[in-house]
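**Student:** turn this into a structure:
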Amino acid sequence: MADKGPFLTSCIIFYLSIGAAIFQILEEPNWESARSKYLLQKEDILKKYPCLMKEDLDEILKVVSDAAGQGVSITGNKHHHMWDWGNSVIFAATIVTTIGYGNVAPKTKGGRVFCILYGLCGIPLCLVWISTLGSFFGDRAKRLSQVLIRRGVPVKRVQLICTAIFLLWGLFVHLVFPPLVFRSVEGWSYLEGLYFSFITLTTVGFGDYVAGTV
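**Tutor:** Model (predicted):
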């Protein structure tokens, strides 16, 4: 095992380097385009309203940025309540499942202290629950394999069948079906729903797509 350490470390560094290069190639042009568009729009606003100085516009943008950082909706007159009961339940779930989308986070000292305590208790509880679910489905797989063996199916084929059934079931429940629901409820494309499902399932939780928010 000790001999494999440097090799695995090299593999991880190489994998990270390849991933970083590909993401940079795919995403940097879009960022450059968005930045250029933002600067042009600022210039257009200043031309449209000559009485508005650049410093005034920057101050307005800072106010908007600060409000957005606190989770306040900055478009339209209708403000999306980030801390109603539904969103609070979702936030609590993202803590115990370690997903952490990042679109909602406690801003008060009390909220942050409680978040630490809540996570210290909730994360182990969630892990025990996941372990229990794993045991439940493991028992079902064992029963299915026993039934197939009694019917004369070879052991290797039984293992292959059980693995395939549970893998396909897991893919359907967690990746194939949810995007259809999100497309209907959230108005996302299937790819956006699939992307959100994968980011949630793997607990990466970027937060660029979150169900139930505007």
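**Student:** only C-alpha atoms for contact and neighbour calcs from this point on.
**Tutor:** OK.
**Student:** Gly110: which element?
**Tutor:** helix 109-150 (DSSP states H and E).
**Student:** next, the residue of the chain most remote from its centre: secondary structure please.
**Tutor:** Computed with CA atoms, centre = their mean, the residue of the chain farthest from its C-alpha average is Gly152, at 44.3 Å. The three-state assignment at Gly152 reads coil, by DSSP: H, G, I helix; E, B strand; the rest coil.
**Student:** in this structure, which helix is the longest?
**Tutor:** The single longest helix within the chain, with elements called by DSSP state H, is helix 4-48.
**Student:** nearest spatial neighbour of Gly207, chain-adjacent residues omitted?
**Tutor:** Among residues not flanking Gly207 along the chain, Tyr101 sits closest, at 4.0 Å (CA to CA, 6 or more residues apart in numbering).
**Student:** please name the residues that touch that neighbour.
**Tutor:** With contact set as CA atoms under 8 Å, 6 or more residues apart in numbering, Tyr101 has these partners: Thr94, Val204, Gly205, Phe206, Gly207, Asp208, Val210.
**Student:** here's the other one to compare against:
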Amino acid sequence: MTICMRKSNVRLLVLVTFYLLYLVMGALIFSAIEGPQERILVKELQDKRSLFLKQHECLTDEELEKFIAAIVQATNRGISAVRNVTISEPNWSFGQSMFFAGTVILTIGYGRVSPLSEAGKAFCIVYAMIGIPLTLILFSAVVERLMIPTTMFLKFMFRKLGHLYKVFHIQLLHLFIIITLILLFIYLIPAAIFYALEPNWSYFDAFYYCFVSLTTIGLGDYIPGDSPDQQQRPVYKVATTLYLIIGLLMMMLLLAVVYEIPELNIGFHFFMRSDHDEERAHLQPSTHESGLKYSKQIDEDTPATSEYQGVPGFQRTATYQQEAESAEIH
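**Tutor:** I've put the predicted structure just below:
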């Protein structure tokens, strides 16, 4: 048992090492790509500042510094200084507030708009403590029901293709179809809509916003409806909130579909319970006349109509086999 436990610990140590190296690699690449752009922007701002002071000799550098600091502080609190700040719609109108509430309980958290008062911060804590678990419960229940038509479609594919292809190949085709539909209706089409509605966004910016939001990264560098000229801003914000909810549901559905394919469930090999399966596999008699093998060693030549037993994360029902055999007969 100790030896088996060491195997999972070694795999975990390798994973931790790779994870740290991945972080370091990401830091180096981001620094190499973004560093020169930052230096160019700093140089441009320094030149503009010097030119502004030359054109307005009555203004001292210290006064300009205080003014810029006030502008930056207001921007960080979600108040734009573009044009007249009194023209833009308040950040805490109903539409804006609903958008903020959605980003809190969906754990996106853009950070562009945040509570200003102590009472607002305290309520945000309580609201998130209740809303985040509630969101997880709701999403889990909805995804469970969405898996019903998804599984029915997989059964249909088994009936039509089960006598021709292996189980794993059919599951991969099913996953590819799901990914294609999500990419089209959750990323590409919404990105085109954002591109049409946002005056300063390119299509890539819009697609980038969709990806960063639906992966709950939420950098906050792009937020829909922040343009001063945005028409029907409250309605736009509410519609965006609904989009985020639907998009995150689809992402959870995609993860559920991936989890149903045992060959893609790589994380299982790093769990402690994987050691027990390996131990049971070693205890199997090697000369057994039925040729029993470890359940995770799937024969590449086995057709999709065979039964896979004991594979973690994969529940193969007798219905699949019966339907595939029936399709073969007809």
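**Student:** related to what we said a few turns ago, so what does the residue nearest to Gly207 of structure 1 match up with in structure 2?
**Tutor:** Alignment note (TM-score structural alignment): Tyr101 of structure 1 maps to Tyr110 of structure 2.
**Student:** now its match: how far from Pro90 of structure 2?
**Tutor:** In this view, Tyr110 of structure 2 and Pro90 of structure 2 are 17 Å apart by CA to CA, to the nearest Å.
**Student:** before we move on, back to that, show where the longest helix of structure 1 falls in structure 2, residue numbers please.
**Tutor:** By TM-score structural alignment, helix 4-48 of structure 1 lines up with residues 11-55 in structure 2.
**Student:** average offset of the matching stretch relative to structure 1?
**Tutor:** Mean deviation of stretch 11-55 of structure 2 from its aligned counterpart in structure 1 after superposition (mean CA distance after the TM-score superposition for structure 1): 1.0 Å.
**Student:** how many residues are close by Ala101 of structure 2?
**Tutor:** 18 (other CA atoms under 10 Å).
**Student:** counterpart of it in structure 1?
**Tutor:** In structure 1, Ala101 of structure 2 lands on Ala92 (TM-score structural alignment).
**Student:** tell me the SS of the residue nearest to Gly207 of structure 1?
**Tutor:** Quick answer, by three-state DSSP: Tyr101 of structure 1 is coil.
**Student:** His79 of structure 1 matches what in structure 2?
**Tutor:** In structure 2, His79 of structure 1 lands on Ser88 (TM-score structural alignment).
**Student:** pull the number of nearby residues for that match.
**Tutor:** Ser88 of structure 2: 17 surrounding residues under other CA under 10 Å.
**Student:** ditto for the one 3 residues further on
**Tutor:** Asn91 of structure 2 is surrounded by 19 other residues when neighbours are defined as other CA under 10 Å.
**Student:** one step back: can you tell me how far the residue nearest to Gly207 of structure 1 sits from Gly187 of structure 1?
**Tutor:** The value you get for Tyr101 of structure 1 to Gly187 of structure 1, if CA to CA is used, is 19 Å.
**Student:** which helices and strands sit right next to the next helix or strand after the helix holding Gly110 of structure 1?
**Tutor:** Next in sequence after helix 109-150 of structure 1, counting helices and strands by DSSP H and E, comes helix 155-171. When contacts are defined as 3 or more CA pairs under 8 Å, 6 or more residues apart in numbering; DSSP states H and E, helix 155-171 of structure 1 packs onto helix 109-150.
**Student:** tell me how far the helix it packs on lies from the chain's centre.
**Tutor:** 19 Å (CA atoms, centre = their mean, to the nearest Å).
**Student:** mind reading off the mean deviation between that helix and structure 2?
**Tutor:** Its matched residues in structure 2 lie on average 1.4 Å from helix 109-150 of structure 1 after superposition (mean CA distance after the TM-score superposition for structure 1).
**Student:** contacting residues for the spatially most central residue of structure 2?
**Tutor:** Centroid check for structure 2 by CA atoms, centre = their mean gives Thr215 as the closest residue, at 2.0 Å. Taking CA under 8 Å, 6+ apart, we find Thr215 of structure 2 in contact with Leu248.
**Student:** residue in structure 1 matching it?
**Tutor:** By TM-score structural alignment, Thr215 of structure 2 lines up with Thr202.
**Student:** Met147 of structure 2 too?
**Tutor:** For Met147 of structure 2, the residue aligned by TM-score structural alignment is Gly138.
**Student:** count of neighbours near its match?
**Tutor:** By other CA under 10 Å, neighbour count at Gly138 of structure 1 equals 13.
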